[in-house]
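Enquirer: Next comes the sequence, and after it the predicted model I'd like to discuss.
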Amino acid sequence: MKKISKLQRPRFKSIQVQRYLRAMWSAALILGATANAAIAAEAATREKIEQAVGKIANELKQVCPLSDPASQGAFDLCRQAMFDDSLIKQMMLPVVLWGRQRDPNMTLKETPLTQFAPEILAGLYMPLFMFDGKYKVTYNEREKLYLATLGVVFRNRLQPGQFPYPFWHDAAKWNTYENANTMLLWIDPNTSKLRFAQFSIFGEVVPGYPAAKATVPAFDGKWLWTDEHGKTQPAVTLFDGLYRENNPYKQKLDQSYREFAITLRESQCLSCHVPNNPDKMKKLVLLQSPAHASMEIHRVLKSVREKKMPLDEQGIEKTLDPQLEQVLLDKGGAFEKLVDAAREWERTQAPRNQ
């Protein structure tokens, strides 16, 4: 090996230093480019979400504007527009969690919420609110989600059968609904889709609302009831307005659910999957009405087949009587087929607002 003279050594070290500096400079350029790319991607995501929320807020103000909270006509127009093909419905994931904001400091993981398909959330719950068109989009570092806040007013003076179930069964829940002034939309930055939605009393009050407090009936423990005209209520949960009157499967759906509901009760499913959430589940699934059950039927039957339902008092899966399990699967399967057929028929029809 050739020896390096003392005169050559400083030059050799200088070359090493230069190579090291070039390597460090290249690494810094790469890191800088990566950081700039991440910043650009984040800015693009934020802009995309802000634009989408802006369009949603504008549409909601047009189809569900501030009006008389008792107006059935305004409610019907809003509900039809929301259910058919609204922008907010398009933004939802196949499963969205919904509920009240009990405390702004409570994380979403800690908050009890109810699981809904887009059709139920857009068709039964969101139309209960009127929108003033105001909105704001921020990034919530704690949840790692974008948060869109929209100004709202609750339709507190509709007839009892227009609510998906008696919200007044719980005084605190009804108070939050009646005095809600904000809707919170939690949006996933990776998909730009809506994952969680909440209503809250912790925002800015819309001037002039609520105009008057509602007088609600006493809750008698019944989630479904018969009114003075002999009609089952809540009417909105009987696919009233969700499906067209001429949908050939609409009438059959009601009878099929009634048969399925008997088996649900016998299997003790309706002792848990009801709005008062007796088991205090963090993610509640509702089955107490035809509309609620229709959007959960696929997951319900899957859970029964996989022996994950029902649960005992300790929350452990328990074995159903084989004969009862088969009846549950048979009745549920018949209901499931009608739900799929009704939805497919609706899908092939022109939007009702045309």
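Expert: Happy to help now that I have it.

Enquirer: C-alpha only now, for contacts and for neighbours.
Expert: OK.

Enquirer: Give the helix, strand or coil label for Tyr139.
Expert: Judged by DSSP: H, G, I helix; E, B strand; the rest coil, the three-state class of Tyr139 is strand.

Enquirer: Please work out how many residues are found near the nearest residue to it once chain neighbours are set aside.
Expert: Nearest non-adjacent residue to Tyr139, counting by C-alpha to C-alpha, 6 or more residues apart in numbering: Tyr146, 4.4 Å away. If you count neighbours by other C-alpha atoms under 10 Å, Tyr146 ends up with 23.

Enquirer: ok, now which ones touch Tyr146?
Expert: Going by C-alpha atoms under 8 Å, 6 or more residues apart in numbering, Tyr146 touches Val137, Thr138, Tyr139, Asn140, Trp186, Ile187, Asp188, Pro189.

Enquirer: which of these count as buried?
Expert: Buried by 16 or more other C-alpha atoms under 10 Å: Val137, Trp186, Ile187, Asp188, Pro189, out of the contacts of Tyr146.

Enquirer: What about those, which are in helices?
Expert: Nothing among these maps onto helices, per DSSP state H.

Enquirer: any chance of those in JSON lines, plus distance to Phe260?
Expert: Converted to JSON lines, those look like this (distance: C-alpha to C-alpha, whole Å):
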{"residue": "Val137", "distance to Phe260": "43"}
{"residue": "Trp186", "distance to Phe260": "34"}
{"residue": "Ile187", "distance to Phe260": "35"}
{"residue": "Asp188", "distance to Phe260": "36"}
{"residue": "Pro189", "distance to Phe260": "39"}
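
Enquirer: Looking at these, which are in strands?
Expert: In strands, defined here by DSSP state E, the members of those are Val137, Trp186, Ile187, Asp188.

Enquirer: nearest to Cys269, of those residues?
Expert: If you rank these by distance to Cys269 using C-alpha to C-alpha, Trp186 comes first, at 30.0 Å.

Enquirer: Alongside the first one, take a look at this:
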Amino acid sequence: MKLSKLLQASTLAWCATVMAPAWSTTPAAPGDDAARLRVEKVAAALAADMAQLCPAADPGDQAAFDACRKGLFMDSQLKRSLLDFVLWGRQKDPKLTLKESKLTQFGPDVLAGMYVPLFMFNGKYSVVHVEREGLYQIRLQTAFRNRLSPGQFPYPFWHEAEKWSMYEKANEIILWWDTKADKVKVAQFTVWGTTPPVQVNTHVEQAAFDGKWMWTDATGKSQPAVTVFDGLLRADNPYIGKLDTAYKNLALRLRDGQCFQCHVPNNPDGMKKLVLLQTPMHAAAEIKRVMKAVRNDTMPRDEFGIEQPLDNKTKTALLNEGAAFERLLDLAKQWDASAPSTARNDATGLTTATAAK
């Protein structure tokens, strides 16, 4: 369902107020030496930790990626530094303000477990205060792992050639630090850094995007592999299979409710603050907020940007399947967290123990 250019603003305003975190309008004083020193200290710790967990390696090194992903997801400086919901995306133009930029909302599990591990770091950083935003930039030198298998990316970034090219050429990650919250509020990757990427890579021509955000490989496994729970919960977690089934049931109801017409990576309505629901991990980070919006009849919106409550049958089915998915997710996290600490690092590497705290 496409929105007209004339009416797009009302939908974007709704997304900003209902589904995205509020923007701070109180600038941090650039002359505040204490604040600057605090950000410098945080930046040094983040840069050192990320370089240790995710050092420069061959862009196709699966073991290096797995180790980076495990380290960032568990109890990393990065994950501890993120707000409950962080906006993420590319910096297409440094002249654009954050409000003008198209960004996607993620919880810490998703950003630390699926997106940032696709980059590598050398420990070098800079700190810049951006007065117009009232935020500091912590700029980390980086490079992108463009030679991983397609299932290691959260979705086919190559669905848009410009996006894939910017990922491949990224040379810095920008963490926008809010001194009031003492957390990262926005994270971006950029090609506008002043130094070359920390690891040389060459362009990878991916297969043409076929319109599928998820697919099944030749062995029958769901892909992308990083978006399902096999690699995030302990291998013996009894809820893994149930969670996959619960998400498939939820996805059918989301489709009935027209949620996938908007909340997918190609962002057909051009929302500046996008929420993704097309995979289990993406939906898991947003399920509580989505269910609240459905209960309150604040989503979906029609082509005029006006609240358009679902019919009773569709709404009831969506709430029931959403509640089942949410309940199983909580049980799975609780089960993982209750396992003996010596048993948590199974062969797959990652758990959700820290997420349950």
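Expert: Perfect, I can see it now. Computed from a predicted structure; not experimentally measured.

Enquirer: TM-score of the superposed pair?
Expert: Overlay of the two chains. TM-score (TM-score structural alignment, normalised by the length of structure 1): 0.86; 317 aligned residues with a C-alpha RMSD of 1.9 Å.

Enquirer: circling back to that earlier point, closest to Ile30 of structure 1 out of the contacts of Tyr146 of structure 1?
Expert: Pro189 (24.7 Å).

Enquirer: To which residue of structure 2 is the closest one aligned?
Expert: Taking TM-score structural alignment, the alignment pairs Pro189 of structure 1 with Thr179 from structure 2.

Enquirer: And Thr226 of structure 1, by the same measure?
Expert: Aligned by TM-score structural alignment, Thr226 of structure 1 pairs with Thr216 of structure 2.

Enquirer: quick one: contacts for that match?
Expert: Taking C-alpha under 8 Å, 6+ apart, one finds Ser222, Gln223 in contact with Thr216 of structure 2.

Enquirer: so Asp132 of structure 1, which of the three states?
Expert: strand.

Enquirer: for Glu286 of structure 2, that is, sorry about that
Expert: Strictly by three-state DSSP, Glu286 of structure 2 counts as helix.

Enquirer: what sits against it?
Expert: Taking C-alpha under 8 Å, 6+ apart as the test, what Glu286 of structure 2 contacts is Phe106, Gly107, Val275, Leu277.

Enquirer: Relative to structure 1, which residues correspond to stretch 236-254 of structure 2?
Expert: Mapped onto structure 1 using TM-score structural alignment, stretch 236-254 of structure 2 covers residues 246-264.

Enquirer: tell me how far the matching stretch is from the chain's mean position?
Expert: 24 Å (C-alpha atoms, centre = their mean, to the nearest Å).

Enquirer: For it, list every residue counted as buried.
Expert: Tyr249, Lys250, Leu253, Asp254, Ser256, Tyr257, Phe260, Ala261, Thr263, Leu264.

Enquirer: ok, residues contacting it?
Expert: Against stretch 246-264 of structure 1 from outside (C-alpha under 8 Å, 6+ apart): 238-239, 243, 270, 288, 290, 324, 327-328, 331-332, 334-335, 338-339, 341-342, 345-346.

Enquirer: quick one: the strands in structure 2?
Expert: 82-90, 103-106, 119-130, 135-144, 172-178, 183-190, 215-216, 222-223, 273-275.

Enquirer: Dump those strands into a markdown table; add distance to Met299 of structure 2 as well.
Expert: Formatted as a markdown table, the strands of structure 2 follow (distance: least, C-alpha to C-alpha, whole Å):
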| stretch | distance to Met299 of structure 2 |
| --- | --- |
| strand 82-90 | 19 |
| strand 103-106 | 17 |
| strand 119-130 | 34 |
| strand 135-144 | 31 |
| strand 172-178 | 29 |
| strand 183-190 | 25 |
| strand 215-216 | 27 |
| strand 222-223 | 28 |
| strand 273-275 | 12 |
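
Enquirer: wait, which of the ones you listed is closest to Asp302 of structure 2?
Expert: Using C-alpha to C-alpha, the strands of structure 2 put strand 273-275 closest to Asp302 of structure 2, at 16.7 Å.

Enquirer: Find me the equivalent region of that closest one in structure 1.
Expert: Against structure 1, strand 273-275 of structure 2 falls on residues 283-285 (TM-score structural alignment).

Enquirer: what residue of structure 2 takes the place of Trp10 of structure 1?
Expert: Slight slip there: residue 10 of structure 1 is Pro, not Trp. Per TM-score structural alignment, Pro10 of structure 1 is not aligned with anything.

Enquirer: so how many other residues sit close to Pro10 of structure 1?
Expert: Neighbour tally, Pro10 of structure 1, other C-alpha under 10 Å: 11.

Enquirer: Same check on Met295 of structure 1?
Expert: Around Met295 of structure 1 there are 21 residues (other C-alpha under 10 Å).

Enquirer: Do you have the helices of structure 2 handy? List them.
Expert: 8-18, 33-53, 62-75, 77-80, 108-110, 161-169, 240-256, 280-295, 312-338.

Enquirer: Next, format these as CSV and append distance to Glu100 of structure 2.
Expert: Output for the helices of structure 2, formatted as CSV (distance: least, C-alpha to C-alpha, whole Å):
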stretch, distance to Glu100 of structure 2
helix 8-18, 11
helix 33-53, 25
helix 62-75, 29
helix 77-80, 25
helix 108-110, 23
helix 161-169, 17
helix 240-256, 28
helix 280-295, 23
helix 312-338, 32
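
Enquirer: Minimum distance to Pro268 of structure 2: which of the ones you listed has it?
Expert: helix 8-18 (11.3 Å).

Enquirer: returning to what we had before: go through the helices of structure 2 and pick out the most buried.
Expert: Ranked by average neighbour count under the criterion mean count of other C-alpha atoms under 10 Å, these are headed by helix 108-110 at a mean of 23.

Enquirer: Over to stretch 16-31 of structure 2 now: how far is its first residue from its last?
Expert: End-to-end distance for stretch 16-31 of structure 2, by C-alpha to C-alpha, to the nearest Å: 31 Å.
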